[in-house]
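Colleague: I would like the atomic coordinates for the input below:
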Amino acid sequence: MIRRIEDIKERIKCGRAVVLTQPEISRMLEERGEVSLKDVDVVTTATRAVMSGTYAVLSFPLAAPGSFIRASSARINGVPAWPGPCPNERLGMIDLMVYGTSHSIYQPEYGGGHLFRELVEGGEAVVEAESEDGKVIERSIRLEEIPYARIFSTRNAFKNYVAFVNPRSLPLKSIFSRIEFPPHLAAATVSGCGQINPVKNDPYLETIGIGTRILLNGAQGFVVGTGTRSLPTRPNLLGLADMHQMDPEYMGGFLTSAGPECIGSWAVPIPVLNETILNAILQQDRDIPLTIMDVNVRQKIGKSSYGDVWDSVDLRVR
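Modeller: Next up, the predicted model:
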């Protein structure tokens, strides 16, 4: 049995579509023993994690027209920002790219991810820029004063990830560990949300593609395509959304032992078109391989499953 997206859209329009979260359909499988295409039309999936491949593009008036020729460098709350290719000559405007993983020159524990959340929360940020003619311009700004503010991703929402361990004899600073990574295999850190991951539920990207609507940090956004380092066996996504519509609860900064990183959230609806997609949706954490890698050299040294991480554990953060 194969269905068309148009058919599912019509069922949604008529109010007859069955839309379930991934955990709901998993519970249905546990209770019934089987689930067929007749039981569900759309499954909602999501992931929230440290998303290193995240950046913002901001464009706004910095000073009065004619006050400087063009910007050569800039910082926002001390976080480095890179002027865009458009010169905006003598317009007093500035276009900036800010990496979610950049670190403030004033506060080593503050980075781009923290800045993005503070802007979305309505906070005020200090912009410092230097022009090509040597002028230094400074102003305070809020998100409502930035007409163009988008979050982009170079690669987000990997089809799960891996677990890391440190088999060496010395501790190691790493973005994959909140504290210094202890030696002698004393601890493991895990990335990936297992069965609720969007790409895990559509592993061949049959329904996720250019133009797919998503929620990025709570704001309606769009998939632009696959991201950098995306492979057919391990795809990830590139997307964008307007910062003005984002919810700060779903984003922010995260301090690792190697410095600040950026948290992001994706939510993606998966139309259940065929048995291939349904079988991927029904795959449980215990069925999803989890590769264990040496964090020092990124080489595989073992394997486990996401069931060992997520099944029958207390998820409360203390």
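Colleague: Could you use CA atoms for every contact and neighbour count after this?
Modeller: OK.
Colleague: what residues does the strand or helix carrying V98 touch?
Modeller: Assigned by DSSP states H and E, V98 belongs to strand 93-99. Strand 93-99 is contacted by residues 54-63, 65, 70-71, 74, 79-84, 86, 88, 112 when judged by CA atoms under 8 Å, 6 or more residues apart in numbering.
Colleague: Recalculate using a threshold of 6 Å.
Modeller: 55-62, 81-84, 112 (CA atoms under 6 Å, 6 or more residues apart in numbering).
Colleague: Quick one: the strands in the stretch 1-150 of the chain, in order.
Modeller: Here the stretch 1-150 of the chain has its strands, by DSSP state E, counting those that start in this stretch, at 19-21, 42-50, 53-61, 71-76, 79-83, 93-99, 125-131, 136-141, 148-155.
Colleague: between those, which gets nearest to A187?
Modeller: Closest approach to A187 among the strands of the stretch 1-150 of the chain (CA to CA): strand 42-50, 19.0 Å.
Colleague: longest strand of the chain?
Modeller: strand 259-271 (DSSP state E).
Colleague: isn't E124 right next to E145, touching?
Modeller: No - when contacts are counted by CA atoms under 6 Å, E124 is not listed as touching E145 (10.1 Å).
Colleague: higher neighbour count, the two?
Modeller: E124 (16 against 12; other CA atoms under 10 Å).
Colleague: Contact partners for the closest residue to A187 other than its chain neighbours?
Modeller: Sequence neighbours aside, V165 is the residue nearest to A187 in space, at 6.3 Å (criterion: CA to CA, 6 or more residues apart in numbering). Taking CA under 6 Å, 6+ apart, we find V165 in contact with L185, A188, D294, V295.
Colleague: ok, of the residues you listed, which one's closest to A149?
Modeller: V295 (34.9 Å).
Colleague: What residue, apart from its backbone neighbours, is nearest that closest one spatially?
Modeller: F164 (5.3 Å).
Colleague: So what touches stretch 272-289?
Modeller: Here stretch 272-289 makes contact (CA under 6 Å, 6+ apart) with I2, R3, D41, V42, G194, Q195, N201, D202, S305, Y306, G307.
Colleague: Using a markdown table, please lay out those together with distance to P171 and neighbour count.
Modeller: Output for these, formatted as a markdown table (distance: CA to CA, whole Å; neighbours: other CA atoms under 10 Å):
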| residue | distance to P171 | neighbour count |
| --- | --- | --- |
| I2 | 52 | 9 |
| R3 | 53 | 14 |
| D41 | 49 | 23 |
| V42 | 45 | 21 |
| G194 | 28 | 26 |
| Q195 | 32 | 29 |
| N201 | 36 | 28 |
| D202 | 38 | 23 |
| S305 | 25 | 19 |
| Y306 | 25 | 24 |
| G307 | 28 | 18 |
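Colleague: what would those residues look like in CSV with distance to L119?
Modeller: Formatted as CSV, the contacts of stretch 272-289 follow (distance: CA to CA, whole Å):
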residue, distance to L119
I2, 45
R3, 43
D41, 37
V42, 34
G194, 31
Q195, 32
N201, 33
D202, 33
S305, 38
Y306, 35
G307, 37
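Colleague: The structure of the following sequence is requested for comparison with the preceding one:
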Amino acid sequence: MKTIAEINDKIQQQTAVVWTVEELKAQVAELGVAQVAKTVDVVTTGTFEPAESSGAVLNLGHTDPPIKIRQCWLDGVMAYSGFGAVDLYLGASQMAEMGGAWDTPDPEELREGKGRNVPRERGGGHVIADLIAGKPVKLRAIGQVTDCYPRASVETTITRDTINQFYLFNPRNLYQNFIVGVNGGDRPLYTYLGPLQPRLGNAVYANPGALSPLLNDPDLNLVGIGTRIFLGGGVGYVAWEGTQHFPLQKRLPNHTPIGPAATLALIGDAKQMSDRWVKGCYFRGYGPSLMIGIGVPLPVLNEAVVERCAVQDADLVAPVVDFSIPRRVRPTFGLVSYAQLKSGRITIDGRSVRSAPLSSIFLARQIAQELKQWIEAGEFTLTEPIAPIPGDRTFLAQDRLGSQISLE
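Modeller: Model prediction:
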């Protein structure tokens, strides 16, 4: 048995043994669980995938005279302004408005060669990524005039260095598992998994499988509220359970879920992040999102940790869901393993179907490696969770149609 305090002492002395989760899996196959548990102190995991339930909190600082912002656009993307006077929340999937804010440039600017259009294929995720990259972002705001806030409007340009707080607060990241999307219909479908070709023309999955942070800690024994993580190239923390957190999902004997299960809400200082690990993206026919890199360190406290982390892609499954049925509960074609998915082909009803990941396996490996280097250098220590992630949440759906009120 080890403790996190003991592991942190070794990290600070730069004597900790840190392996990526793929290195651990290889060593378990060669040395066995018991020997590996005696050797390694920390295992690093990673993922780089779309996370549309993400966004940024910004505090602009007060203007002179002050303004109480009630409508605001950042490069043509509306931000929520329904709290403090100059506090904003910019959602990653908020779309740029056509004909609003900065979509149509000023004619005088066009004549001077300065004007530019905001493309519709742009949204909050792109603005967040631009701010993280240090790029200027145009802001237009309309205020509610009051005695304390007499200013009615403001137009300016901001960067990450000209505003106060700028941090990501992501209500739902790090799905413990997800689905495989296919299309059994007769026309292309444009989904949050990307284009799905008709008549089972392709299959798309969105989880890195055996690299995935929460599939290597299926019971969330190591990850909890307050866990320090790699978030977008900076340091972040687990803030709470994520929205749609569903730990009661059916599970295999190895404790891993057979479909979408646990999720986490994450927070981190965006001013410390890197545009290498935070990218705006757009799904044709669906909308904008945010690609973000996340790495989670798992302390090796006992042999059980190693046994869970030794899980292979062949031991992990996801449901194949038919998106051609426009219902909340769609029919499935059963379960497939991540080993099958990563082979590039899966079999559905006796038919070979191409499969491809929405997440980047290559970048997930790089994140696990970078986090490993931080820990080995003594630059990143582990935290004790201050509370566990709940394990008893059910999944509620809005199945009831709204009742009509009779005026008779």
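Colleague: Now the TM-score, please.
Modeller: Scored by TM-score structural alignment, normalised by the length of the first structure, the superposition of the two chains gives a TM-score of 0.89; 306 aligned residues with a CA RMSD of 2.2 Å.
Colleague: hang on, the earlier thing: the very next helix or strand once past the longest strand of the first structure to strand 42-50, inter-axis angle?
Modeller: Along the chain past strand 259-271 of the first structure, the next helix or strand (assigned with DSSP H and E) turns out to be helix 275-282. On the basis of axes from the mean of the first three to the mean of the last three CA atoms, to 10 degrees, helix 275-282 of the first structure is oriented at 50 degrees to strand 42-50.
Colleague: In the second structure, which residues correspond to the very next helix or strand once past helix 275-282 of the first structure?
Modeller: Helices and strands here follow DSSP H and E; after helix 275-282 of the first structure, the next one along the chain is strand 289-294. Mapped onto the second structure using TM-score structural alignment, strand 289-294 of the first structure covers residues 317-322.
Colleague: what's the spacing between the matching stretch and its chain's center?
Modeller: 20 Å (CA atoms, centre = their mean, to the nearest Å).
Colleague: That stretch: average distance to aligned residues in the first structure?
Modeller: Comparison of stretch 317-322 of the second structure with the first structure after fitting gives an average deviation of 1.2 Å (mean CA distance after the TM-score superposition for the first structure).
Colleague: H114 of the first structure corresponds to which position in the second structure?
Modeller: Per TM-score structural alignment, H114 of the first structure is aligned with H126.
Colleague: neighbours around its match, how many?
Modeller: By other CA under 10 Å, 27 other residues sit near H126 of the second structure.
Colleague: Now for it: which residues touch it?
Modeller: Contact analysis of H126 of the second structure by CA under 6 Å, 6+ apart lists G280.
Colleague: From S289 of the second structure, how far off is it?
Modeller: 8 Å (CA to CA, to the nearest Å).
Colleague: Give me the three-state assignment for the equivalent of the residue nearest to V295 of the first structure over in the second structure.
Modeller: F164 of the first structure maps onto G181 in the second structure when the alignment is built from TM-score structural alignment. Secondary structure state of G181 of the second structure, per DSSP: H, G, I helix; E, B strand; the rest coil, is strand.
Colleague: can I get the strands of the stretch 1-150 of the first structure in TSV with distance to G221 of the first structure?
Modeller: Shown next, in TSV, are the strands of the stretch 1-150 of the first structure (distance: least, CA to CA, whole Å):
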stretch	distance to G221 of the first structure
strand 19-21	19
strand 42-50	14
strand 53-61	14
strand 71-76	24
strand 79-83	23
strand 93-99	19
strand 125-131	24
strand 136-141	24
strand 148-155	9
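Colleague: Of the contacts of V165 of the first structure, grab the buried ones for ChimeraX.
Modeller: ChimeraX command restricting those to the buried ones, with burial defined by 16 or more other CA atoms under 10 Å:
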select :188,294,295
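Colleague: Closest one of the contacts of V165 of the first structure to D242 of the first structure?
Modeller: When these are compared for distance to D242 of the first structure (CA to CA), V295 comes out closest, at 34.6 Å.
Colleague: which residues touch the closest one?
Modeller: F164, V165, N166.
Colleague: Could I get those in a markdown table, plus columns for distance to D287 of the first structure?
Modeller: A markdown table is the format used below for these (distance: CA to CA, whole Å):
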| residue | distance to D287 of the first structure |
| --- | --- |
| F164 | 19 |
| V165 | 22 |
| N166 | 25 |
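Colleague: And those residues, which is closest to E128 of the first structure?
Modeller: F164 (38.6 Å).
Colleague: Touching, that closest one and T291? I think so.
Modeller: No - using CA under 6 Å, F164 of the first structure is not in contact with T291; the gap is 8.5 Å.
Colleague: more neighbours, these two?
Modeller: F164 (26 against 18).
Colleague: sorry, back to before: closest to P235 of the first structure out of the contacts of strand 93-99 of the first structure?
Modeller: Comparing the contacts of strand 93-99 of the first structure against P235 of the first structure with CA to CA places Y55 closest, at 19.5 Å.
Colleague: Could you give the number of residues near the closest one?
Modeller: Around Y55 of the first structure there are 23 residues (other CA under 10 Å).
Colleague: what's the answer for N166 of the first structure, then?
Modeller: By other CA under 10 Å, the residues close to N166 of the first structure number 22.
Colleague: what's near enough to touch it?
Modeller: When the contact criterion is CA under 6 Å, 6+ apart, the partners of N166 of the first structure are P183, L185, D294, V295.
Colleague: what's the counterpart of S304 of the first structure in the second structure in contact with, if anything?
Modeller: Using TM-score structural alignment, the partner of S304 of the first structure in the second structure is V336. The contact partners of V336 of the second structure, taken as CA under 6 Å, 6+ apart, are V317, A318.
Colleague: In which helix or strand does V336 of the second structure reside?
Modeller: Per DSSP H and E: V336 of the second structure is located in strand 332-337.
Colleague: and the angle from that strand to strand 317-322?
Modeller: Using the same axes, to 10 degrees: strand 332-337 of the second structure against strand 317-322 is 150 degrees.
Colleague: how close does the helix or strand just after strand 332-337 of the second structure sit to the first structure?
Modeller: Using DSSP H and E, the helix or strand that follows strand 332-337 of the second structure in sequence is helix 338-342. Following the fit onto the first structure, the mean deviation recorded for helix 338-342 of the second structure is 1.8 Å by mean CA distance after the TM-score superposition for the first structure.
Colleague: List the buried residues in the helix or strand just after helix 338-342 of the second structure.
Modeller: Once helix 338-342 of the second structure ends, the next helix or strand along the chain (criterion: DSSP H and E) is strand 345-348. Under the neighbour-count criterion of 16+ other CA under 10 Å, strand 345-348 of the second structure has R345, I346, I348 buried.
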